[in-house]
Structures are given as structure tokens and as C-alpha cells.
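S.K.: no letters, just coordinates:
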């Protein structure tokens, strides 16, 4: 049986006062969901059945968040850390020119698939704006944690001589989050080297997208990362949430071998269907 911790009404946000709730601890989660669209009555009911749910706080209705938390579900709010999404106009319009990453030719990095730009975490102004977004979308809405997406962009898209400064800035950004909101849990998406060398003290879980058997089972790089993440989990309690896109049975079995939590998502890296 999963262990629970009791959070009484005195420490819960005002909108869910009235009773104590049993909350799942990070290390004991079994059922989780990653969903970035609006809720419905049916989805709201299913959120209550999860141990942990990552939502887009701009989209997900507050009533469903609060109701799920009352049933013990941990709810994390999605924040895009290393990309500026043009769809999020209110946030995007706050960025200054120096907040965008630019290569040696002064060219911005644009991701056509997501209609977003790579951001520069070393920008003091960008960190300030992102912290305010966490305050508005995560803290003020009473969520349990923040999920920082695209952390892995640092190692995936930048040249080696640029990665260190961005990784150090990411570490300092997480440090600021903890300084402002000590009880706010942090999850990050990808960025395995970032986690291992920089952000370990601040992160409660890391997500591994496309943890699909045919992609990782026989890949030396992936196998080495699995071993190191397994050690981090045992040493520091950092959990790994693995999401597979293919080979569900084999992918799940492999994830369980390393003590990772597994979710199958046949739609790939799109999370607009529950």
C-alpha cells in the first residue's frame, strides 16, 4: 500500500479549506498523468484517481485541480523553461530582446513544430519574468509543484561551450524558486546531464519522454543514463517518470526494472487527449 502524508486544512490554499487530505508522497506515486488541455467532469473525476497529474494551469479549471488535491492527488503546473511559446501571448509579450537565445550570428532559434523560440536562462530579466509566471500560475493557484519543461534543450540544442553557462543559470533559477517557495516541489523534463551535474539538490522528479523499448533498450547512451538515474533515485530519492510512445508492454517492463514510473502515451509528445 502506498504511504500517504497528511496535510491539514491550515496549510492548504484558501480555496480547498475545510478538511484534511491524504497526499501521496513523490516516492510512492504509481499512477500519473501528463495532460495540457482543459478539463471536463469526466477528466476531473479521473484526476482524483491519479497520484500525480501535470497540468497546464492556464487551461485546467481551478475546480478540478482543487477537487483532485482534496482526494490526495499531487498537481504540478506546467511551465516552459527554455522555450518561449507564442501562443502564451500574455507571457510572451513580457520578454525583452535579450531574453531570447541567439547564436554567434545573432540569430534566434525557432522551433516550428511548437511555434516557440529558445530562451536564454542567463538573462536576469527572463528569470524574473518566469518566476512571476510561477507565482501567478502555480503558487497563487495552490498547486503542489512546478514542472519545468524543455530543460533538456540545453544539452540537446546548444554547443558544448554554451551549455555550462545555461546549466549554471538553470541551477540558480531553481535555487531562486526554492528560496521564494521552499515547499514548492520541482520536476524537470529531460536534461539528464543538467540534473546530474547541476540541479540534483532542487529536483524531486525528472521526466523521460519517449522511453520506448525500441529507442532505449539497446542504446548505449540511454542504458548509461538509466544506470545513473537509478543511482540518483536510490541516493537522493529523485523519481523518474517515464513516458513511452511505442512498445507498451516491453517499455513498461524495462522502466520497472530500473524503478521508474511508467505511462504510455500513443499520441507521442502531444498531451491534449486524456
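M.R.: Great, that's in hand. All figures in this text were calculated on a predicted structure; none of them were measured in a lab.

S.K.: can we go C-alpha only for contacts and neighbour counts from here?
M.R.: Will do.

S.K.: now the helices for the stretch 151-274 of the chain?
M.R.: 153-157, 160-180, 192-194, 213-216, 220-236, 248-257 (DSSP state H, counting those that start in this stretch).

S.K.: now the last one against helix 220-236, angle please.
M.R.: Right, the one you point to is helix 248-257. Helix 248-257 and helix 220-236 meet at an angle of 40 degrees, taking axes from the mean of the first three to the mean of the last three Cα atoms, to 10 degrees as the criterion.

S.K.: with the longest one instead?
M.R.: Regarding helix 160-180 and helix 220-236, their directions subtend 30 degrees when assessed with the same axes, to 10 degrees.

S.K.: report the buried residues of helix 160-180.
M.R.: By 16 or more other Cα atoms under 10 Å, the buried positions in helix 160-180 come out as 163-164, 166-175, 177.

S.K.: export those as CSV, with columns for distance to residue 93.
M.R.: Output for the buried residues of helix 160-180, formatted as CSV (distance: Cα to Cα, whole Å):
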residue, distance to residue 93
163, 26
164, 28
166, 22
167, 25
168, 26
169, 22
170, 22
171, 25
172, 24
173, 21
174, 23
175, 25
177, 22
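
S.K.: just the closest of those to residue 61, please.
M.R.: Nearest to residue 61, judged by Cα to Cα, of these is residue 177 at 24.0 Å.

S.K.: which ones are touching that closest one?
M.R.: 131, 184 (Cα atoms under 8 Å, 6 or more residues apart in numbering).

S.K.: could you check how far it is from residue 250?
M.R.: Separation of residue 177 from residue 250 (Cα to Cα, to the nearest Å): 37 Å.

S.K.: quick revisit: which of the helices of the stretch 151-274 of the chain sits closest to residue 273?
M.R.: helix 248-257 (17.6 Å).

S.K.: what's the local residue count around residue 184?
M.R.: 18 (other Cα atoms under 10 Å).

S.K.: what distance do you get for it to residue 145?
M.R.: For residue 184, the distance to residue 145 - Cα to Cα - is 5 Å.

S.K.: one more: residue 216?
M.R.: Counting by Cα to Cα, the gap from residue 216 to residue 145 is 28 Å.

S.K.: more neighbours: which of these two?
M.R.: More crowded of residue 216 and residue 145, by other Cα under 10 Å: residue 145, with 22 against 17.

S.K.: structure B:
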């Protein structure tokens, strides 16, 4: 394993506002990209030529990568399936990866990662880190998750890396990342009922207080993605988020319609 105590070059100061995340195949790619300082996209949707037109000196373009599970439509799903899974995320029908398996980790670092970065992305958006959270049956995999994150920075030291959630690991991962993204701050999505709702005042304040504390402790940019579908809920979310002074983006749970998303500083 990579020694988590090893230091890397200092994190970059990047422009993160306005930002957006979109997993659809954006048709007017160049036009959309020019609107955002930071844009997170689904890398499998674009060729290297498309990335070249999307990536400009004025923006930061990040490719999505899932570290804790794999969608069944991924090109590398059969490779992961051969190694065996350890359960499934029923919300997305995505099997959990056995990160304790060295071959599984190698597929991520030596196959999936280069497949994204050789297209010309500025960096990566690291998802599903919460799959090894302390409250899960996979918490024992945290050292391997850390090894992967450290391995990403070791292989691509100049890449911009944004960590999604996984706050329980921030004391170990902060030296390898450039920003943190948090979902479900002002609102929340219920997968069983398939509906969106505003968080209770108490729950909202608890989340915000934790974010502020960690932001001060690690001196990293924090980005917020909230989920809402109706105009009224989007407005309520904006009223909350506008008071925080942090970059945010509001969209549907699928993040599949950037044209209807709302980004701070772009309203």
C-alpha cells in the first residue's frame, strides 16, 4: 500500500464558481463549458476530440470516477465482475467493489484512470467514497480506499481532484485532493418514495456546522450539490444556500439536465 503519511505537492488553488455537474451527454458542449469555471462530466460520453473542444484555459474539466461501486453499463464491469462483488447499492443497482482485492484496485488505477485522463481531462471527481463509511459493513476497506486516492495523486500529481463526501476520511485524504463536494445539504432525496424535500432546520444546521468546521480545519474549497425538481423547492434551497457563501449547484438526482440546473453566481 502507499504510505498515507507521504506528502505530495501542495494542492492547487482552483476557480470553482460557478460550477456544475452533468452526467448527460451535453450536445452544445463548447457553449455549456464556457459558462462554468468548474464542470464535472461523465467521461465515457466524450471522445478525446470532444474533450479538447470542451477544455479551455479558463475552466477546469473533471471526469467522474466511482471508487466504491460499479454501474453495470460500464465498459470495465466484466473485469470487476470476475473479481467478485460484496453486495449491491440497491438505490442505483450498482455492485460494491471489493477494494481489498489487489486486482480490483489495479483495474481502477491502471485501466479506468488512464482511460479517463488520456482524453485530456484536468482531473477527477471521486464518487462513492461513502461506501466504506463507518456505519457500513465495508468500513474495514477504508485503508484500501485511501490507497486508491493516494495512488491517483501519485500517478497524476498535477490533476485536480475533487472528493465527493467521505468526510470521515478527510483527515487522511485532504493532502491528496483540491476540493470537497457535499450533496444533500439544504434538501434531500428519498429513494424509496422517489421524492425531494427540504431538510428540517435542525438537520440542515447540523450539516452546515460540520461543513464550516471542516472547511476551516483543512482550508479546502467546499462545493455543494443539492437536489430539487420543482421551482418552489429550488427557490427554498437557494434561499438557504445563498447565506453560506459557498459555491452550489441545484439539479435533479440524476444530474441529467444541466439546462435546468441552478448554479451560484449564475442565476
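M.R.: Right, received. Where do you want to start? Just so you know, these numbers come straight off a predicted model, no measurement behind them.

S.K.: ok, back up a step: export the helices of the stretch 151-274 of the first structure to JSON lines and tack on distance to residue 23 of the first structure?
M.R.: Putting the helices of the stretch 151-274 of the first structure into JSON lines (distance: least, Cα to Cα, whole Å) gives the following:
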{"stretch": "helix 153-157", "distance to residue 23 of the first structure": "32"}
{"stretch": "helix 160-180", "distance to residue 23 of the first structure": "21"}
{"stretch": "helix 192-194", "distance to residue 23 of the first structure": "28"}
{"stretch": "helix 213-216", "distance to residue 23 of the first structure": "32"}
{"stretch": "helix 220-236", "distance to residue 23 of the first structure": "20"}
{"stretch": "helix 248-257", "distance to residue 23 of the first structure": "23"}
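
S.K.: now do stretch 212-228 of the second structure: distance from first to last residue.
M.R.: 23 Å.

S.K.: ah, wrong one, I meant stretch 183-199 of the first structure
M.R.: End-to-end distance (Cα to Cα), stretch 183-199 of the first structure: 17 Å.

S.K.: could you list every helix and strand in contact with the helix or strand encompassing residue 90 of the first structure?
M.R.: Element membership of residue 90 of the first structure [criterion: DSSP states H and E] is helix 89-92. Counting contacts by 3 or more Cα pairs under 8 Å, 6 or more residues apart in numbering; DSSP states H and E, helix 89-92 of the first structure is packed against no other helix or strand.

S.K.: what's it in contact with?
M.R.: 84, 85, 86, 129, 133.

S.K.: tell me the buried residues within those.
M.R.: Among the contacts of helix 89-92 of the first structure, the ones that count as buried (16+ other Cα under 10 Å) are 84, 85, 129.

S.K.: adding secondary structure and distance to residue 204 of the first structure, write those out as TSV.
M.R.: Converted to TSV, those look like this (DSSP: H, G, I helix; E, B strand; the rest coil; distance: Cα to Cα, whole Å):
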residue	secondary structure	distance to residue 204 of the first structure
84	strand	24
85	strand	25
129	helix	23
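
S.K.: hang on, the earlier thing: for the helices of the stretch 151-274 of the first structure, which one sits closest to residue 123 of the first structure?
M.R.: helix 160-180 (8.5 Å).

S.K.: corresponding residue for residue 193 of the first structure in the second structure?
M.R.: Taking TM-score structural alignment, residue 193 of the first structure has residue 168 as its aligned residue in the second structure.

S.K.: which part of the second structure lines up with the helix or strand following the helix holding residue 90 of the first structure?
M.R.: Moving toward the C-terminus from helix 89-92 of the first structure, the next helix or strand (DSSP H and E) is strand 110-111. Aligned using TM-score structural alignment, strand 110-111 of the first structure spans residues 88-89 in the second structure.

S.K.: what about the counterpart of residue 29 of the first structure in the second structure, is that helix, strand or coil?
M.R.: Using TM-score structural alignment, the equivalent of residue 29 of the first structure in the second structure is residue 16. Here residue 16 of the second structure is coil, with the state taken from DSSP: H, G, I helix; E, B strand; the rest coil.

S.K.: hmm, residue 35 and residue 16 of the second structure touching each other?
M.R.: No - Residue 16 of the second structure is beyond contact range of residue 35, at 11.9 Å (criterion: Cα atoms under 8 Å).

S.K.: so for those two, which residue has more residues nearby?
M.R.: Between residue 16 of the second structure and residue 35, counted using other Cα under 10 Å, the more crowded position is residue 16 (20 against 14).

S.K.: so who does the more buried one touch?
M.R.: 37, 38, 221, 223, 247.

S.K.: and those, which is closest to residue 25 of the second structure?
M.R.: Of these, the one sitting nearest to residue 25 of the second structure (Cα to Cα) turns out to be residue 38, at 16.8 Å.

S.K.: which position in the first structure pairs with the closest one?
M.R.: Looks like residue 38 of the second structure aligns to residue 52 there (TM-score structural alignment).

S.K.: over to residue 103 of the second structure?
M.R.: Match for residue 103 of the second structure (TM-score structural alignment): residue 125.

S.K.: quick check: residue 176 of the second structure vs residue 217 of the second structure, distance?
M.R.: Counting by Cα to Cα, the gap from residue 176 of the second structure to residue 217 of the second structure is 15 Å.

S.K.: related to what we said a few turns ago, just the buried subset of the contacts of residue 16 of the second structure, written out for ChimeraX, thanks.
M.R.: A single ChimeraX command selects the buried members of the contacts of residue 16 of the second structure (16+ other Cα under 10 Å):
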select :37,38,221,223,247
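
S.K.: can you list which of the contacts of residue 16 of the second structure are found in strands?
M.R.: Judged by DSSP state E, the contacts of residue 16 of the second structure include 38, 223 as members of strands.

S.K.: okay, the contacts of residue 16 of the second structure in TSV with distance to residue 54 of the second structure next?
M.R.: Putting these into TSV (distance: Cα to Cα, whole Å) gives the following:
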residue	distance to residue 54 of the second structure
37	12
38	11
221	23
223	21
247	21
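
S.K.: what's the farthest-apart pair in the contacts of residue 16 of the second structure?
M.R.: 37 and 221 (13.5 Å).

S.K.: any idea how far the aligned partner of residue 136 of the first structure in the second structure is from residue 63 of the second structure?
M.R.: Residue pairing (TM-score structural alignment): residue 136 of the first structure is matched to residue 114 of the second structure. Distance, residue 114 of the second structure to residue 63 of the second structure, using Cα to Cα: 11 Å.
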